[in-house]
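> from the sequence below, what's the structure:
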Amino acid sequence: MRIVLVGPPGAGKGTQAVLLAKTLSIPHVSTGDLFRANISQGTELGRLAKSIMDAGKLVPDEVTIAMVKDRLAQPDAAKGFLLDGFPRNTAQAVALDEILTESGIALDGVLDLEVPEDEVVKRIAGRRICRNDSSHVFHVAYNAPKTEGVCDICGGELYQRSDDTEETVRTRLEVYHTETEPIIEYYKQQGLVTTISALGPVNEVTERAITALKQS
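Sure thing, here's the model as predicted:
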C-alpha cells in the first residue's frame, strides 16, 4: 500500500505511522528522519538543508521534495510506503503526484487522523520531558510521574519544552489549518481520504486505521 498520513500536531501521527508501517510491512518514510539521515550522512541534499537551517531559514519545498523522491526510489519502497510529515502543503502534494506518475504508480489512500483542537492542546501542553533522557516522557494527566517534576525512571528533572506551551501549540495549529489542512481537500477531490478518530488507546486507533485502510 502507498499511504499518506495526515493530522494536526498531537494527533499521534508518529506513533501510528510506526505501528501501521510495521503491520502493513511497508517502510515508514518520515521527513524528520530523512532530514536527519541526509545531514548525518553528509549527502548533497543534507549539506544544502543544513546550511539553510543554520542560517535560521526554512528549508524550501524543492529540497524536501528531492529528499522524498530519492527515498521513494529505494528498493524497499517499491511495493509500498507510508509517508509521515509529507506532503505539508498543496505544492508538495502536487509534486508527490508528479513523482508517483513518473514511476507509473499512485497513492492507495490518505488517512486523516482527527482530534478535537482542545484535546490537541491538552495532549501537547501536558507533556513533560526528562532533562537526563528525552525518551523519558510523562504527561500531567495521562501518565503523571509519582513525584511531580521528577522522572520515575532516572530521577531527573522533568520540564515542559518551550514549543509545548498552550500558546505555541495554538500557533502550530493555526499553521496546520493554513498550510497543511488544504491537502485534505486536494486529496478528497481524488477520492483518497479516509478520516478516523484518533481518540482512545493507541492500539484501538491502530485497529481503527487498519480497518479503514482495508475498506478504502
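
> switch to C-alpha atoms for all contacts and neighbour counts from now on
Noted.

> who touches Trp117 in this structure?
If you look again at residue 117, you'll see it is Glu, not Trp. Applying CA atoms under 8 Å, 6 or more residues apart in numbering, one finds that Glu117 lies in contact with Leu173.

> can you tell me how far it is from Tyr187?
For Glu117, the distance to Tyr187 equals 22 Å [CA to CA, to the nearest Å].

> count of residues packed around Cys15?
Quick fix: residue 15 reads Thr, not Cys. 11 (other CA atoms under 10 Å).

> which SSE is it in?
helix 13-24 (DSSP states H and E).

> the structure of the following sequence is requested for comparison with the preceding one:
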Amino acid sequence: MYIVLLGPPGAGKGTQAQRIAAATGLLHISTGDMFREHVKNNTELGQLANQYMSRGELVPDEITIRMLLERISRDDAQAGAMFDGFPRNLAQAIALDQALASRGARVDRALLITVSDEELVNRLSGRWICRQCGRLYHQQNDPPQKPGICDTCGGQLYQRDDDKPEVVRERLQKQKPPADLIQHYRQAGVLREIDGQRPLDEVTQALLEAIK
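As a prediction, the model looks like this:
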C-alpha cells in the first residue's frame, strides 16, 4: 500500500505520519529526512539540493523527484510506504504515479488533513524562544509561567520573524497543497479529507479508518 499524506504547514502531518507508521508498520518517507540524508552523505543529489536549501529556497522538482525515485527503489519500500511532504504539486504527483505504475502499484490513499487558516496561524505563530538558553515555548500549548520570561533561566523570550502572524499567513498561501494536486487525487478516487482540528488521537483514528 502506498499512501500520500497532504496538508498545510501546521496541520500535524509529521506527528500523524509517525503515529500511522507505528500502527501500520508502513515505511514513513519524509521529504525532509530524505534531503538531510543525501546532504549528510554528500551525494550528488545532496550537493545539488543543498545549493537551494542553504539559501532557504525550495528544492526544484527535478531533484526532489530523483531523490524520491531512488528512495522507493530500495528494498524496504517494496511492500509500500507513506509519503510525508511529497508530492507538493501536480508534476510531482504524476512522476510518482508513473514510478509506481512501472512496478504495478499506485497511490492507494491520499489523506488530506484540513485545518482552518485561523487555527494554522495560531499554531504556527505561537512559538517563542528564550534568547539565553534556547528553550521553546508555545503561547497556547506550552506557555511560560510569566509572559515573555523563560521559566528555566529567566531569560527574555523572543519570536523569530518567520513565526510572526503576518509572515505565517503569507507562507501558508505559498505552501498549501495546490487545488490541482487535490483534484488529481479526487478524480482518481483515492482522496480522503480528515478534520485536523479534532484532538490528536481522534485525528489519528480517522486517518487509520480512512486507510482501511
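
> who are the packing partners of the helix or strand just after the helix holding Thr15 of structure 1?
With elements assigned by DSSP H and E, the helix or strand that comes after helix 13-24 of structure 1 is strand 28-30. On a contact count with 3 or more CA pairs under 8 Å, 6 or more residues apart in numbering; DSSP states H and E, strand 28-30 of structure 1 meets helix 13-24, strand 81-84.

> mean offset of the first one relative to structure 2 (after superposition)
This points to helix 13-24 of structure 1. Its aligned residues in structure 2 lie a mean 1.0 Å from helix 13-24 of structure 1 after superposition (mean CA distance after the TM-score superposition for structure 1).

> how distant is that helix from the center of its chain?
Relative to its parent chain, helix 13-24 of structure 1 has a centroid offset of 10 Å by CA atoms, centre = their mean, to the nearest Å.

> which residues sit against it?
1, 5-7, 27-28, 81-82, 84, 113, 202, 205-206, 209-210.

> buried residues in the helix holding Thr15 of structure 1?
Lys13, Gln16, Ala17, Val18, Leu19, Leu20, Ala21 (16 or more other CA atoms under 10 Å).

> how about stretch 129-148 of structure 1?
Ile129, Cys130, Arg131, His136, Val137, Phe138, His139, Ala144, Pro145.

> cool, and stretch 80-91 of structure 1?
Gly80, Phe81, Leu82, Leu83, Asp84, Gly85, Phe86, Pro87, Arg88, Asn89, Thr90.

> also stretch 198-212 of structure 1?
Ala198, Val205, Thr206, Ala209, Ile210.

> what does stretch 173-187 of structure 1 give?
Applying 16+ other CA under 10 Å to stretch 173-187 of structure 1 flags Leu173, Tyr176, Thr180, Glu181, Pro182, Ile183, Ile184, Tyr186, Tyr187 as buried.

> list the contacts for the first one?
With contacts defined as CA under 8 Å, 6+ apart, the neighbours of Leu173 of structure 1 are Pro8, Pro9, Glu117.

> and the helices and strands packed on strand 28-30 of structure 1 as TSV, adding distance to Asp108 of structure 1?
Listed next are these as TSV, based on distance: least, CA to CA, whole Å:
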stretch	distance to Asp108 of structure 1
helix 13-24	13
strand 81-84	10
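
> of these, which is nearest Glu166 of structure 1?
Closest of those to Glu166 of structure 1 is helix 13-24, at 19.4 Å (criterion: CA to CA).

> matching residues in structure 2 for that closest one?
Aligning helix 13-24 of structure 1 against structure 2 (TM-score structural alignment) gives residues 13-24.

> show me where structure 1 has its strands.
2-6, 28-30, 81-84, 109-114, 127-130, 137-139, 158-159, 193-197 (DSSP state E).

> ok so, going back, so which of the helices and strands packed on strand 28-30 of structure 1 gets nearest Asp70 of structure 1?
strand 81-84 (13.2 Å).

> so which elements touch that closest one?
Short answer (3+ CA pairs under 8 Å, 6+ apart): strand 81-84 of structure 1 packs on strand 2-6, helix 13-24, strand 28-30.

> check contacts around whatever residue of structure 1 lines up with Leu181 of structure 2.
Counting by TM-score structural alignment, Leu181 of structure 2 corresponds to Ile183 in structure 1. Going by CA under 8 Å, 6+ apart, Ile183 of structure 1 touches Pro87, Arg88, Asn89, Thr90, Ala93.

> please redo it, this time with the cut-off set to 6 Å
Ile183 of structure 1 is in contact with Thr90, counting by CA atoms under 6 Å, 6 or more residues apart in numbering.
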